[in-house]
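*Asks:* okay, predicted coordinates and the sequence, questions at the end:
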Amino acid sequence: MSTRYGEIVKAGLWDQNVVLTQMLALCPAMAVTTSGTNGLGMGLATTAVLVLSNMAVSSIRKLLSPQVRIPVFVVIIASLVTLVDMTMRAYLHDLHKVLGLFIALIVVNCAILGRAESFAARSAILPSAVDGLAMGLGFTGALTAIGLVREFLGAGTLFAQASSLLGPGFAFLELTLPGVGGALLVILPPGGFAVLGFMLAGKRLLENRRSDAPTPTVATDSPPVTA
């Protein structure tokens, strides 16, 4: 069982990463990742919806007929997104103002409905929760990485305004790097696509090198068998 959970986590973080492998949710990935803080906030909001929607779908999967499952999944996801949107508006109002419409657009994130249909509708609650968490963290990691690169090259900062957008507990993340930044193009939409392209190329390069690595052979002390 532990091996299965390990495979689920590995798939969500790397093998089936929402952005870097499946190429889904590129709209928020490009629009909100002008800073690492925005990417982290958007990723965590999406992760919450993924975990809760997977658990909800898994818990009622045996009660749904095939004809109505997709509309029911959409209603569940839309309800959870509304709850997340209202929670962020109440407790993370500054971040909510920055992310704006993209919080509501989590409803149409193909990755969330895709995981509900392909995994949660066929699995128990605990594996579904782990799948949602792994997929969400993989998505969060990709958005945060893109945002950090764009912020570093464009403004010379890392996690700017983290304390005001995410709360005082995130103040330790804020860094200012003198003499770095100034590449305004990286902050603009073309820069986002360029950063994503380099990250995709890097991921493919790592995977190719790993697949091309020689498989170690295990030596044995047994003498060869002769006819």
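*Replies:* Looks like it came in fine.

*Asks:* going forward, measure contacts between C-alpha atoms and count neighbours the same way
*Replies:* OK.

*Asks:* can you classify the closest residue to Leu26 other than its chain neighbours as helix, strand or coil?
*Replies:* Leaving aside its chain neighbours, Leu26 sits nearest to Val19 (6.8 Å; criterion: CA to CA, 6 or more residues apart in numbering). Per DSSP: H, G, I helix; E, B strand; the rest coil, the secondary structure class of Val19 is coil.

*Asks:* tell me the contacts of Thr34?
*Replies:* Under the criterion of CA atoms under 8 Å, 6 or more residues apart in numbering, the contact partners of Thr34 comprise Gly147, Leu148, Arg150, Glu151, Ile187, Leu188, Gly192.

*Asks:* surely the second one touches Ala160?
*Replies:* Which is Leu148. No - using CA atoms under 8 Å as the test, Leu148 is too far from Ala160 to be in contact (9.6 Å).

*Asks:* mind listing the shared neighbours of these two?
*Replies:* With the criterion set as CA under 8 Å, 6+ apart, the overlap between the contacts of Leu148 and Ala160 is Ser35, Gly36.

*Asks:* of these two, which one has the most company?
*Replies:* Neighbour comparison, Leu148 and Ala160: the larger count goes to Leu148, with 25 against 22 (by other CA atoms under 10 Å).

*Asks:* ok, and here's another one to check against it:
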Amino acid sequence: MALFSKQNKDALGKPLNLDNPILVQVLGICSALAVTSQLKPAIVMGLAVTVITAFSNVIISIIRKTIPMRIRIIVQLVVVAALVTIVSQMLKAFAYDVSVQLSVYVGLIITNCILMGRLEAFAMMNKPWPSFLDGIGNGLGYAMILVIVGAARELLGRGSLLGFQILPESLYDMGYVNNGMMTMPAMALVLLGCVIWAHRAYFYKEEGNK
């Protein structure tokens, strides 16, 4: 079926590994560092970007032939801003504590390099369904890295995940101390660098063995 053609599968699957927006394209780094001190806001931010990227891709793809090229960036920003506003209001209504943690970073999704890049590079040149898959793939690829970094920082920095204590008290009784540096933005950069290094080392090795 055309819905599951190789092109569509690549649009969905490649951003999860071989063409990950953070690990390979090095986009969206700022928010990846800012919202990953705990796992919960990292998950919410990742899902928000996924939803906004997917639906903004679809909308721009549908209207792409009617958009004057001179104002295409403005139109893209208007579409994204409308979706970001909707998501922001929903977070305030149903997950207020997380929206407070995310603070201004939800609003800054409007200028997210990943999102604007996919609109310009993919949605403006492809039909709605492939554009939707591309948005989902890139959003999930972004979210996956946020979850990895957020989980590592919360576990090592607080001994918990999603607010639930994971490390047993007996470990602390033996002298273990939470690494307070993990809660600092600098450690997010270090962890992200380690993930990028591991990813590239693995795939370069795979390519070298072919």
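*Replies:* That came through fine. All of these numbers come straight from a predicted model, not from anything done at the bench.

*Asks:* care to give me the TM-score?
*Replies:* Once the chains are laid over each other, their TM-score by TM-score structural alignment, normalised by the length of structure 2 reads 0.91; 201 aligned residues with a CA RMSD of 1.3 Å.

*Asks:* ok, the contacts of Thr34 of structure 1 in structure 2: which stay?
*Replies:* Among these, the ones whose aligned partners also stay in contact in structure 2 (both residues aligned by TM-score structural alignment, their matches' CA atoms under 8 Å) are Gly147, Arg150, Glu151, Ile187, Leu188, Gly192.

*Asks:* ChimeraX command to pick out the buried ones of these?
*Replies:* Only the buried members of these enter the following ChimeraX selection, criterion being 16 or more other CA atoms under 10 Å:
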select :147,150,151,187,192
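
*Asks:* Leu83 of structure 2 maps to what in structure 1?
*Replies:* Using TM-score structural alignment, the equivalent of Leu83 of structure 2 in structure 1 is Leu80.

*Asks:* if we can go back for a sec, I figured the residue nearest to Leu26 of structure 1 was touching Thr144, is that so?
*Replies:* No - counting by CA under 8 Å, Thr144 is not a contact partner of Val19 of structure 1; they are 11.4 Å apart.

*Asks:* out of these two, which sits in the more crowded spot?
*Replies:* Thr144 (26 against 21).

*Asks:* pretty sure that one sits in a strand.
*Replies:* No - the assignment for Thr144 of structure 1 (three-state DSSP) gives helix, which keeps it out of a strand.

*Asks:* so it touches Thr33, yeah?
*Replies:* Yes - the pair Thr144 of structure 1 / Thr33 is scored as a contact, 7.1 Å apart, by CA under 8 Å.

*Asks:* what's the overlap in contacts for the two?
*Replies:* Overlap of the contact sets of Thr144 of structure 1 and Thr33 (by CA under 8 Å, 6+ apart) consists of Gly39.

*Asks:* element containing the spatially most central residue of structure 2?
*Replies:* Averaging the C-alpha coordinates of structure 2 gives a centre point, and the residue nearest to it by CA atoms, centre = their mean is Tyr142 (2.7 Å). The secondary structure element spanning Tyr142 of structure 2 is helix 128-158 (assigned by DSSP states H and E).

*Asks:* off-centre distance for the very next helix or strand once past that helix?
*Replies:* The element immediately downstream of helix 128-158 of structure 2 (helix or strand, assigned by DSSP H and E) is strand 160-161. Centre-to-centre, strand 160-161 of structure 2 and its host chain are 20 Å apart (CA atoms, centre = their mean, to the nearest Å).

*Asks:* stretch 63-79 of structure 2 now?
*Replies:* For stretch 63-79 of structure 2, the distance to the chain centre is 24 Å (CA atoms, centre = their mean).

*Asks:* mind listing what's buried in it?
*Replies:* Arg64, Arg72, Val75, Gln76, Leu77, Val79.

*Asks:* for stretch 175-187 of structure 1, same thing?
*Replies:* Burial within stretch 175-187 of structure 1, assessed by neighbour count using 16+ other CA under 10 Å, is assigned to Gly181, Ala183, Val186, Ile187.

*Asks:* what do you get for stretch 133-147 of structure 2?
*Replies:* If you call a residue buried by 16+ other CA under 10 Å, then stretch 133-147 of structure 2 has these buried ones: 133-147.

*Asks:* what number of residues lie near the nearest residue to Val180 of structure 1 once chain neighbours are set aside?
*Replies:* Counting by CA to CA, 6+ apart, the nearest residue to Val180 of structure 1 once its immediate chain neighbours are dropped is Gly156, at 4.6 Å. Gly156 of structure 1 is surrounded by 20 other residues when neighbours are defined as other CA under 10 Å.

*Asks:* do I have it right that Gly156 of structure 1 meets Ala183?
*Replies:* No - counting by CA under 8 Å, Ala183 is not a contact partner of Gly156 of structure 1; they are 9.2 Å apart.

*Asks:* figure out the helix or strand that the equivalent of Val100 of structure 2 over in structure 1 lives in.
*Replies:* Taking TM-score structural alignment, Val100 of structure 2 has Lys97 as its aligned residue in structure 1. Under DSSP H and E, the secondary-structure element containing Lys97 of structure 1 is helix 93-99.

*Asks:* which other helices and strands does the helix or strand just after that helix contact?
*Replies:* From helix 93-99 of structure 1 onward toward the C-terminus, using DSSP H and E, the following helix or strand is helix 101-104. On a contact count with 3 or more CA pairs under 8 Å, 6 or more residues apart in numbering; DSSP states H and E, helix 101-104 of structure 1 meets helix 69-91.
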